[in-house]
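S.K.: what's the 3D shape of this:
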Amino acid sequence: MAEKNILAYFKTPEEAEKISRKLQSLQVVDMSIDRFSAYPGGELNQPMNLLSGDMSLAGLTQNASITNPSAGVLAAASPAASGMSDGGEDGISGFDILLTVVIEESSFDQAMRVIQEAGGLV
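M.R.: Here you go, the predicted structure:
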């Protein structure tokens, strides 16, 4: 049989997990849940040294791991760096959890309905 893929965006990992459990009853070939960001890096696991300057505005406000000065300037120029904005007024703000599903073609329409009824952005 043929396979199809779905990229669905959610606001929280819990929302994506809930839908992934519902999708398990369908013919899922593969599925994953990931968080993505416009900025590199993961969670801040290393302590920052305020005296040596081993810190950045983007690291503090956007949880970014900045690797060079140019990337730091670019990230700090974002409206989100102030902590007073999410960076935009568009309809997709906050949808930073990606549910990726590879599913048999016969179950595709049903999986799409389940995701959209739960508020996922497809």
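S.K.: make it CA atoms for all contacts and neighbour counts henceforth
M.R.: Fine.
S.K.: The protein: strands as residue ranges?
M.R.: 3-10, 28-35, 97-104 (DSSP state E).
S.K.: Which one of those lies nearest to Leu44?
M.R.: Closest to Leu44 of these, according to CA to CA: strand 28-35, at 14.7 Å.
S.K.: how much does that closest one deviate in direction from strand 97-104?
M.R.: Note on geometry: by axes from the mean of the first three to the mean of the last three CA atoms, to 10 degrees, strand 28-35 and strand 97-104 are set 170 degrees apart in direction.
S.K.: Before we compare anything, build this one as well:
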Amino acid sequence: MTEKNILAYFNTPEQAQSVAAKLQGLKVEHMSIDRFSRYAGEGSNDPILTSTMSSLASVTQDGTFTKDAGVLAAADVTASGMSDGGGGGPTGKDILLTVVVDESSHHEALAIIEQSGGFI
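M.R.: Have a look, this model is predicted:
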């Protein structure tokens, strides 16, 4: 049995979850929904005054980064507050639906994703 993989991008997790529900009727081997950004690490909701500040980016971009990613994120124009960013990066479609389907269901899965507004 041959498998095919699909990477589809969406604007919201709800859009991806809706498509995932539609794909359940097909021969799905694996499916996951993830959010990604241009920097490694996860966001933080800790108040600045009570948490340790690991990098400038942890304060200005509200994130927890590894040391290397923190240096990179702090060098971004969004960290200084002196720019609107304008550097591109993931905008809008930052939700990734990863699907592995049986080859016999591949074209049908692609059609469902595209009809639902997914970007392949």
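S.K.: Once they're superposed, what TM-score comes out?
M.R.: TM-score for the superposed pair, counting by TM-score structural alignment, normalised by the length of the second structure: 0.79. Supporting figures: 118 aligned residues with a CA RMSD of 2.6 Å.
S.K.: most neighbours per residue, which of the strands of the first structure?
M.R.: Comparing the strands of the first structure by mean neighbour count (mean count of other CA atoms under 10 Å), strand 97-104 comes out on top with a mean of 21.
S.K.: Now for Asp96 of the first structure, how many residues are close by?
M.R.: Counted with other CA atoms under 10 Å, residues neighbouring Asp96 of the first structure total 17.
S.K.: and the gap between the counterpart of it in the second structure and Asp46 of the second structure?
M.R.: Under the alignment (TM-score structural alignment), Asp96 of the first structure maps onto Asp94 of the second structure. Using CA to CA, to the nearest Å, Asp94 of the second structure is found at 23 Å from Asp46 of the second structure.
S.K.: what do you get for Gly89 of the second structure?
M.R.: 25 Å.
S.K.: And the nearest residue to Ala57 of the second structure once chain neighbours are set aside, how far from Gln61 of the second structure?
M.R.: Closest residue to Ala57 of the second structure apart from its sequence neighbours, by CA to CA, 6 or more residues apart in numbering: Ala74 at 4.6 Å. Distance of Ala74 of the second structure to Gln61 of the second structure, given as CA to CA: 9 Å.
S.K.: now do Ser51 of the second structure
M.R.: Per CA to CA, Ser51 of the second structure is found 15 Å from Gln61 of the second structure.
S.K.: So for those two, which residue has more residues nearby?
M.R.: Gln61 (17 against 10).
S.K.: Isn't the more buried one up against Ala79?
M.R.: Yes. Taking CA atoms under 8 Å as the definition, Gln61 of the second structure is a contact partner of Ala79 at 6.6 Å.
S.K.: which residues sit in contact with the closest residue to Met31 of the second structure other than its chain neighbours?
M.R.: Nearest residue to Met31 of the second structure in three dimensions, chain neighbours excluded: Val99, at 4.5 Å (CA to CA, 6+ apart). By CA atoms under 8 Å, 6 or more residues apart in numbering, the residues touching Val99 of the second structure are Asn5, Ile6, Leu7, Val28, Glu29, His30, Met31, Ser32.
S.K.: hmm, which of the residues you listed are common to the first structure?
M.R.: For the contacts of Val99 of the second structure, the aligned pairs still in contact in the first structure (both residues aligned by TM-score structural alignment, their matches' CA atoms under 8 Å) are Asn5, Ile6, Leu7, Val28, Glu29, His30, Met31, Ser32.
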